[in-house]
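Q: when you get a sec, could you give me coordinates for this:
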Amino acid sequence: MSIRSKATAAVATAAAVTLFAGTAFAAAPGAPGVGDPYFPSYGNGGYDVSHYDIRLNYQPAGDKLSGTTTILAKATEDITQFNLDFRLKVKSIRVNNAVASYSQADGELVVTPRGGLRKGQDLTVVVTYDDVPSAVKDQNGFAAWEKTADGAIGIGEPEIAAWWFPSNDHPTDKATFDVSVAVPDGVEVLSNGRFLGQTRQINGWSRWNWRSTKPQATYLTFVAIGQFEIRQSTAPNGQPVVNAYSERLGENGDAAKASIERTPEVIEFLEQNVGPYAFEAQGGVVTPDLGYALENQTRPTYDTAFFRRGANTYVVAHELGHQWFGDSVSVHHWRDIWLNEGFASYMEFLWSEHVGEGTAQENADFTYDSYPADSPFWQVLPGDPGADKVFDGAVYDRGALTVHALRVAVGDAKFFEILKTWTAKKRYSDATIEEFIAHAEEISGQPLDELFNTWLFTKGKPAEAPGRASVGVAAKSVTAEPKAHQKIKLTHELLDANKH
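A: Model prediction:
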């Protein structure tokens, strides 16, 4: 814990009160959270961020991270102070070029600018810091940043930003990003968006520069540092493709490349089904250090174990599906996680149909039959799983069954119209489950409350697999596991593991 002088903060607060006295403005501290019912401390109130410029130096030996993050924002109300979500040791803070006082505890960095801030005022917040991220723990003893054998990975969901840059850490406040990290020569740095080049420095270090020009959530902003083979190419649509493979992948390396190198092909397929790709670059990163896969915007990251049985394009379809469902259209609250995971899981069903390894109906039938009626699986509600079950298998599998139930109910034409108009309507924004239900009813012209109540909000196993009766398949006739489902199961095994 690092706490600045309380007396200094009191003086600054008093100055802010003086500024607003005698006016129509009622200034108060900005809220320390955005009101997410699952994670009340996530995000902050009183301002909206438009851009983060993250400029860092990282020494793999000792896991030493230092540098400056400059935040461009606008006050959304009259405030005397505001919070940033951040856990590393702060050296100084300036707000609009004036030194600001601050205090820091339990992941909340409380900033008190001189004179307070008026609604609509532009903000330039400069935070300088220096720490060892892997040594920084939250209240539960958890560290999201991981030191690896040759560098580090800053990747996680629902939180990672607080371990490497200060932010308004919630999907409802997206921004553009510049990420620039200097490392010793011979070390590579991966992040989101377009690669802007590598600059050699005079001290035997090199600076790696990345830029995301589309709105991006903080938890989807990542950095991977270490020894990587980097492959750059151009997708058929002209976008840059950057894929990176850790030099420690071992015998899984070729299978990983046989999967990730097909990223543009999978994106083309998904565009046909759910609408135009929303971002400016493509790619993927594979590392042995993650334990799961995550849909980092433009450049998902995959653990090498996904490829231990050979090529696995299902996990690629899942994480790229998130580029629409989760990245472009993000959750309004973390309770809305079905909008991310249910649809990304269903993209695996669609990909299975596309490559001829099992229809969506076959995969839905097998998934339904895989969980007996008395399984705890059926007690988790994908529409409201609870903070401790956000990444439960039911959110993925029962979530995908819900999507299939919608497809069966409205028919293919309306189903794909719903998906395409939804991703267009909510592009670069956030959404709730209730908004999606209303949208599906509007496009289909059908009442769908019963369907969604059954599959999202009612405990217990529904009486029948969605679509099974309509295609005349008896429950016991699905005895063979679809070819695709073996790899989909592996995908879920790893996706569900080690998430915080």
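
Q: C-alpha only now, for contacts and for neighbours.
A: Noted.

Q: hmm, who's touching stretch 481-500?
A: Stretch 481-500 is contacted from outside by 156-159, 291-294, 306, 312, 314-315, 348, 352, 357-358, 362-363, 366, 391-393, 396, using Cα atoms under 8 Å, 6 or more residues apart in numbering.

Q: quick one: buried residues of that stretch?
A: 482, 484-485, 487-488, 490-492, 494-496, 499 (16 or more other Cα atoms under 10 Å).

Q: what does stretch 448-459 contact?
A: 378-384, 398-399, 401-402, 405-406, 437, 440-441, 462.

Q: in it, what's buried?
A: For stretch 448-459, by 16+ other Cα under 10 Å, it's 448, 451-452, 454-459.

Q: tabulate these (CSV), appending secondary structure.
A: Compiled in CSV, the buried residues of stretch 448-459 are given as follows (DSSP: H, G, I helix; E, B strand; the rest coil):
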residue, secondary structure
448, coil
451, helix
452, helix
454, helix
455, helix
456, helix
457, coil
458, coil
459, coil
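
Q: what's the separation between the residue positioned nearest the centre of the chain and residue 333?
A: Nearest residue to the geometric centre of the chain (Cα atoms, centre = their mean): residue 220, 3.7 Å. Remark: distance between residue 220 and residue 333 (Cα to Cα, to the nearest Å) = 15 Å.

Q: and the closest residue to residue 59 other than its chain neighbours, what is it in contact with?
A: Nearest non-adjacent residue to residue 59, counting by Cα to Cα, 6 or more residues apart in numbering: residue 183, 6.2 Å away. Contacts for residue 183 (Cα under 8 Å, 6+ apart) come out as 57-60, 189, 205-207.

Q: let's go with 10 Å and repeat that
A: With contact taken as Cα atoms under 10 Å, 6 or more residues apart in numbering, residue 183 is in contact with 56-60, 65, 151, 189, 201, 204-208, 225-226.

Q: ok so it is a helix residue?
A: No. If the criterion is three-state DSSP, then residue 183 is strand and not within a helix.

Q: verify the stated contact: residue 324 with residue 423.
A: Yes. In this structure, residue 324 is within contact of residue 423 by Cα atoms under 10 Å, at 6.5 Å.

Q: overlap in contacts of those two?
A: Common neighbours of residue 324 and residue 423, using Cα under 10 Å, 6+ apart, are 274-278.

Q: buried subset of the residues you listed as a ChimeraX selection?
A: The ChimeraX selection below is limited to those of the shared contacts of residue 324 and residue 423 classed as buried (16+ other Cα under 10 Å):
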select :274,275,277,278
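
Q: would you list the shared contacts of residue 324 and residue 423 in JSON lines and tack on secondary structure?
A: Shown next, in JSON lines, are the shared contacts of residue 324 and residue 423 (three-state DSSP):
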{"residue": "274", "secondary structure": "helix"}
{"residue": "275", "secondary structure": "coil"}
{"residue": "276", "secondary structure": "coil"}
{"residue": "277", "secondary structure": "coil"}
{"residue": "278", "secondary structure": "coil"}
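
Q: another sequence for comparison is provided below:
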Amino acid sequence: MHRRILAPGALAAASLLLAVPASAAGHSPGAPGIGDPYYPYYGNGGYDVSHYDLRLQYQPATDELSGTATILARTTQDLSSFDLDFLLDVSEVRVNGAKAAFTTSGQHELVVTPASPLDKGTQVTVVVRYSGVPSTKSAYGFSTWHRTPDGAVAADEPESAWWWYPSNDHPLDKATYDVSVAVPDGTQVISNGLLQSSSSQRGWTRYNWRQNKPQATYLTTLAVGRFDITTSTSEGGVPVVNAYSKDLGDNDGAARASVERTGELVDWLSGYFGPYPFSSAGGYVPNTTTGYALETQSRVYYSPKQFANGSNTSVVVHELAHQWYGDDVSLKGWKDIWLNEGFARYAQWLWSEHEGEGTTQELADYVYASHPADDAFWTVRPGDPGPDDQFDIAVYDRGALAVQALRNAVGDDAFFTILKGWPKEYAYGNASVADFEAYAEKVSGKSLSGLFDAWLFEPTKPAAAALRAAGVPVQPRSWKKIEATNDVH
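A: Prediction:
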């Protein structure tokens, strides 16, 4: 809260100067949003987080979550206050050890006012004590906290953190994580990275997970329930941790037949994208009613519905491709979503070719021919689709067409150099569509602005020449499996 002092003339000025410490002059509140035009109030201004330490306790029977978040950050401006994105009930906030004032604002803002203003470049430790029932909280008319018969899951895009920990919730501010959660004995906790330890005491078991590489907030996941957990190591040396709810019913076999191939598929994708970028790989299939999968970093979330019609390695390929395109290299703004979805879809096309079920060119020809020029499909611009069309099928399929058009334009040698070099060029950072265009031009030595404009930004059907499309294409054998993954993120 700010108190405005009104007094006449010079006395007012003198009084104000005396009342405000010199160190506070020029300090101002951090912005309630990071500046993304798609989601103006997502993320926050004024600081950059380096690490989240979450020490929590969760009771599945009542959906009660409580604990402490310790956030390590550095200020990027002179701050009088700053926001965190959060929905649960806060009991105490400390900034650098001192109690701070706090209040809520808007749909999901926790506004923190430190006891003393923070100068630009200051290392800051923020401790937030909180509790609540996540399933009772909503913002903008929705919830991303999913109850299950034996627990709960946090996995959604573009937001899910608000329901279980305070954060700077935008991909631009990536951080490392320690996630420690205590649950009743017999219940398990799944999160990102590697399990460091687990221990039981007085009826509770605490699981300690660590993600040691930078991770976007929406890629952080939490799953509590009763799981069958499998562990292995891929031929390439990547540790794999998978988990399956014990009540998946008829979907259990198909889920395992798909997700248990994670190690094989990680190694296969490494041939195209370069070394796997994280300390572990894997996925989990909880008993949820959602219909999507999500590339939660190193521990992919799959809905049972992904396997309702049998095994589908194509969806696993899609989500694992995101570990390079979306997780390792994350988007700068949500308008850059093509960098995630266009390439993850194209990875499915590459897998189809590998399996002998249709080449990337045959898939491109089929998709191109399936949408006449007056189809609304061509009005969606994958390079900047707008928030309402961010996950439209055109971002995936027209996005993959753009990748094939690039391949045809630069030739296989340059194309596969780009495909593998991009995750290395921006490793553990953020990039935009414009950054990718510049990189592709640098590697190929060709001007590509016309190609990118036609396939990513023009709201019309591009000429077929770039795809070398001819005749009436036959539906590739892989198409039904690929089409079945249209609900993935």
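
Q: any idea what the TM-score is?
A: The TM-score (TM-score structural alignment, normalised by the length of the second structure) is 0.94; 477 aligned residues with a Cα RMSD of 1.9 Å.

Q: tell me which helix or strand the nearest residue to residue 359 of the first structure once chain neighbours are set aside sits in.
A: Among residues not flanking residue 359 of the first structure along the chain, residue 353 sits closest, at 4.5 Å (Cα to Cα, 6+ apart). Element membership for residue 353 of the first structure (DSSP states H and E) is helix 338-355.

Q: in the second structure, what stretch matches that helix?
A: Aligned by TM-score structural alignment, helix 338-355 of the first structure corresponds to residues 338-355 of the second structure.

Q: how about the helices in the first structure?
A: 6-20, 253-260, 263-274, 313-321, 338-355, 360-369, 393-410, 412-425, 433-444, 449-456, 483-495 (DSSP state H).

Q: tell me which of those helices lies nearest to residue 143 of the first structure.
A: In terms of Cα to Cα, the element of the helices of the first structure nearest to residue 143 of the first structure is helix 483-495, at 18.8 Å.

Q: and the closest one, how far out from the chain middle?
A: 20 Å (Cα atoms, centre = their mean, to the nearest Å).

Q: what does stretch 19-33 of the first structure give?
A: 33 Å.

Q: can you give me the end-to-end span of it?
A: One end of stretch 19-33 of the first structure to the other measures 25 Å (Cα to Cα).

Q: and stretch 297-315 of the second structure, by the same measure?
A: By Cα to Cα, the extent of stretch 297-315 of the second structure from end to end equals 15 Å.

Q: ditto for stretch 144-157 of the first structure
A: Start-to-end, stretch 144-157 of the first structure (Cα to Cα) is 9 Å.

Q: kindly report the same for stretch 439-452 of the second structure.
A: 13 Å.

Q: which residues of the stretch 151-300 of the second structure fall in strands?
A: 151-154, 175-184, 188-190, 194-201, 204-215, 222-225, 227-233, 239-245, 283-285, 300-301 (DSSP state E, counting those that start in this stretch).

Q: could I get the ones you listed as TSV with distance to residue 418 of the second structure?
A: Listed next are the strands of the stretch 151-300 of the second structure as TSV, based on distance: least, Cα to Cα, whole Å:
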stretch	distance to residue 418 of the second structure
strand 151-154	34
strand 175-184	26
strand 188-190	34
strand 194-201	30
strand 204-215	23
strand 222-225	34
strand 227-233	28
strand 239-245	27
strand 283-285	28
strand 300-301	25
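
Q: ok, which of those strands comes nearest residue 47 of the second structure?
A: Among the strands of the stretch 151-300 of the second structure, strand 175-184 comes nearest to residue 47 of the second structure, with 12.3 Å by Cα to Cα.

Q: that closest one vs the first structure, average offset?
A: Compared with the first structure after fitting, strand 175-184 of the second structure deviates on average by 0.6 Å (mean Cα distance after the TM-score superposition for the first structure).

Q: ok and that strand relative to strand 194-201, angle-wise?
A: 30 degrees (axes from the mean of the first three to the mean of the last three Cα atoms, to 10 degrees).

Q: centre of the chain to strand 175-184 of the second structure, how far?
A: 18 Å.

Q: where in the first structure does that strand fall?
A: By TM-score structural alignment, strand 175-184 of the second structure lines up with residues 175-184 in the first structure.

Q: check contacts around residue 415 of the first structure.
A: Going by Cα under 10 Å, 6+ apart, residue 415 of the first structure touches 273-274, 403-404, 406-409, 440, 443-444.

Q: just give me which of the residues you listed are shared by the second structure.
A: Retained in the second structure: 403-404, 406-409, 440, 443-444, out of the contacts of residue 415 of the first structure (criterion both residues aligned by TM-score structural alignment, their matches' Cα atoms under 10 Å).

Q: surely residue 255 of the second structure touches residue 262?
A: No. Residue 255 of the second structure sits out of contact with residue 262 when judged by Cα under 10 Å, with a separation of 11.5 Å.

Q: shared neighbours, those two?
A: Counting by Cα under 10 Å, 6+ apart, the shared contacts of residue 255 of the second structure and residue 262 are residue 313.

Q: so what's the residue count around residue 196 of the second structure?
A: 12 (other Cα atoms under 10 Å).

Q: nearest residue to residue 75 of the second structure other than its sequence neighbours?
A: Closest to residue 75 of the second structure by Cα to Cα, 6+ apart is residue 47, at 4.1 Å.

Q: next one: the one you found from residue 76 of the second structure, what distance?
A: Distance from residue 47 of the second structure to residue 76 of the second structure, by Cα to Cα: 5 Å.

Q: kindly report the same for residue 153 of the second structure.
A: In terms of Cα to Cα, residue 153 of the second structure sits 33 Å off from residue 76 of the second structure.

Q: follow-up on the earlier one: state the pair within the contacts of residue 183 of the first structure that is farthest apart.
A: Across those, the longest distance by Cα to Cα is 19.1 Å; it joins 151 and 201.

Q: okay, those two: which has more neighbours?
A: The neighbour count for residue 151 of the first structure versus residue 201, taken as other Cα under 10 Å, is higher for residue 151 (21 against 13).

Q: my guess is that one contacts residue 65. True?
A: No. When contacts are counted by Cα under 10 Å, residue 151 of the first structure is not listed as touching residue 65 (11.2 Å).

Q: give me the common contacts of those two.
A: 58-59, 183.

Q: of those residues, just say which sits nearest to residue 177 of the first structure.
A: Residue 177 of the first structure lies nearest to residue 58 out of these, by Cα to Cα, at 18.4 Å.

Q: how about that closest one: what's its closest non-neighbour residue?
A: Nearest residue to residue 58 of the first structure in three dimensions, chain neighbours excluded: residue 65, at 4.7 Å (Cα to Cα, 6+ apart).

Q: can you get me the start-to-end distance on stretch 444-451 of the first structure?
A: For stretch 444-451 of the first structure, the end-to-end distance is 13 Å (Cα to Cα).
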